[in-house]
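> Got a predicted structure plus its sequence, pasted below:
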Amino acid sequence: MSTAVPRVRESDCVFCEIVGGRAPSYRVLEDVHAVAFLNIRPAAPGHTLVVPRVHARDMWEISEVSHGHVAAMAHRVAALLNATLAPDGVNVKHNTGEAAGQDVFHFHAHVVPRWHGDNLRLAWNSPLAQPAELEEVLERVSAGR
């Protein structure tokens, strides 16, 4: 049984609608390659989404060049949020696939301002891996290069 998420047509993509100006948004920054707008379900004040203007479903579909444009815009957004909101830190996060928490299937990066004591939990507390586990994973990954 397949658990694959159906492909989203660009005409059905809310982020394509925002990029095209057909859906409302609170734009923070934009250029010819990417658009940054406030998340309507913010994890923190200033939580901004950065999307490429060209539709790409996720990290596995976006081109390296387009991903670079999104990364550059995320960098600019983080600097702007730092200058205007003065957070204590920032998280830049992306989810690919439903299993990772992706719920809009147009590549996007979250830029989330952070303040001491905000109680937002985006990190995990994993046990230290054993060297044998790391070697086994490295061996598998290296075989695919």
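On my side now, so go ahead.
> Could you use CA atoms for every contact and neighbour count after this?
Noted.
> now the closest residue in space to Ser66 that isn't next to it in sequence: how far from Val19?
Of all residues not flanking Ser66 in the chain, Pro52 sits nearest, at 6.6 Å (CA to CA, 6 or more residues apart in numbering). Distance from Pro52 to Val19, counting by CA to CA, to the nearest Å: 8 Å.
> before we move on, what about Gly97?
21 Å.
> of these two, who's got more company?
Taking neighbours as other CA atoms under 10 Å, Gly97 and Val19 compare with Val19 leading, 23 against 16.
> count of neighbours near the closest residue in space to that one that isn't next to it in sequence?
Leaving aside its chain neighbours, Val19 sits nearest to Arg53 (6.1 Å; criterion: CA to CA, 6+ apart). Arg53 has 22 neighbours, counted by other CA under 10 Å.
> what do you get for Pro42?
A count of nearby residues for Pro42, using other CA under 10 Å, gives 13.
> Give me the three-state assignment for it.
Following DSSP: H, G, I helix; E, B strand; the rest coil, we place Pro42 in the coil state.
> if I look at the nearest residue to it once chain neighbours are set aside, how far off is Val112?
Of all residues not flanking Pro42 in the chain, Thr48 sits nearest, at 7.8 Å (CA to CA, 6+ apart). Going from Thr48 to Val112 by CA to CA gives 6 Å.
> So which of the two has more stuff around it?
Remark: of Thr48 and Val112, Thr48 carries more neighbours, 30 against 24, as counted by other CA under 10 Å.
> Helices along the protein, start to end?
14-19, 64-85, 131-143 (DSSP state H).
> Turn those into TSV, including distance to His106.
Output for the helices of the chain, formatted as TSV (distance: least, CA to CA, whole Å):
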stretch	distance to His106
helix 14-19	7
helix 64-85	12
helix 131-143	27
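> let's bring in a second one:
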Amino acid sequence: MRDAECIFCKIAAGEIPSKTIYEDEQFRVIMDISPATKGHALILPKEHYANLYEIPEEVAADAMKLAKKLAKKMTDALQCDGFNLIQNNGEVAGQTVFHFHMHLIPRYKNDGNEDKLCWNHVELSEEELEEIHQKLIK
């Protein structure tokens, strides 16, 4: 199913031009038009799923397999020094387009993003850690 108002649905369907680097029956992979680094690309499912919570497990698994395949190809082709694979869910987590997508971001020494794509660490007491642990194992 597609969302007629979703820009990523339109791109994935080929209705909006993009620099496509890979396509199959499930996915279109495009160059990001506002890249974090040279080679930054997006994996877009052709079906509409707002986020990780909505995407079927099989499609999510296929997206991860594709990400691995493309990360290897991009690392070889672009000679990058590392690689970020990012998938945001919800506005607070940085999601700006509400169509599941994965960012493939080649990383280079001194690319200007060394201090980005990370977070501040929080300190939790042993009691807080145990409370969280108990919630997650139920």
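Arrived safely, thanks for sending. Because the structure is a prediction, the values reported are computed rather than measured.
> circling back: and the residue nearest to Val19 of the first structure, what's its match in the second structure?
Matched by TM-score structural alignment, Arg53 of the first structure corresponds to Lys46 in the second structure.
> That match contacts Gly14, correct?
No: counting by CA atoms under 8 Å, Gly14 is not a contact partner of Lys46 of the second structure; they are 9.7 Å apart.
> measure the aligned partner of Asp118 of the first structure in the second structure to Phe83 of the second structure for me?
Per TM-score structural alignment, the equivalent position to Asp118 of the first structure in the second structure is Asp111. Asp111 of the second structure sits 12 Å away from Phe83 of the second structure when distances are taken as CA to CA.
> Counting neighbours, go ahead and name the busier of the two.
The residue with more neighbours, out of Asp111 of the second structure and Phe83, is Phe83; 16 against 11, by other CA under 10 Å.
> which of the residues in stretch 104-124 of the second structure are buried?
Within stretch 104-124 of the second structure, the residues that count as buried by 16 or more other CA atoms under 10 Å are 104-108.
> oh sorry, the question was meant for stretch 39-59 of the first structure
Within stretch 39-59 of the first structure, the residues scored as buried using 16+ other CA under 10 Å are 39, 43, 46-59.
> Go through those and name the one nearest Phe105 of the first structure.
Phe105 of the first structure lies nearest to Arg57 out of those, by CA to CA, at 5.0 Å.
> ok, the spatially most central residue of the first structure - contacts?
Among the residues of the first structure, the one closest to the centroid is Ala109, at 1.9 Å (CA atoms, centre = their mean). Listed by CA atoms under 8 Å, 6 or more residues apart in numbering, the contact partners of Ala109 of the first structure are 49-51, 70, 74, 92-95.
> rerun that using 7 Å as the cut-off
Neighbouring residues of Ala109 of the first structure by CA atoms under 7 Å, 6 or more residues apart in numbering: 49-51, 92-94.
> possible to save these as a markdown table with distance to Glu136 of the first structure?
Output for these, formatted as a markdown table (distance: CA to CA, whole Å):
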| residue | distance to Glu136 of the first structure |
| --- | --- |
| Leu49 | 36 |
| Val50 | 35 |
| Val51 | 35 |
| Val92 | 29 |
| Lys93 | 27 |
| His94 | 26 |
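> residue in the first structure matching Leu70 of the second structure?
Using TM-score structural alignment, Leu70 of the second structure pairs with Val77 in the first structure.
> What is the neighbour count of its match?
Neighbours of Val77 of the first structure (other CA under 10 Å): 24.
> That one and Arg114 of the first structure, how far apart?
From Val77 of the first structure to Arg114 of the first structure the distance is 14 Å (CA to CA).
> Same check on Gly68 of the first structure?
Counting by CA to CA, the gap from Gly68 of the first structure to Arg114 of the first structure is 24 Å.
> Am I right that His55 of the first structure is in contact with His106?
Yes: contact between His55 of the first structure and His106 holds when scored by CA atoms under 7 Å: they sit 6.1 Å apart.
> Done for today, thanks.
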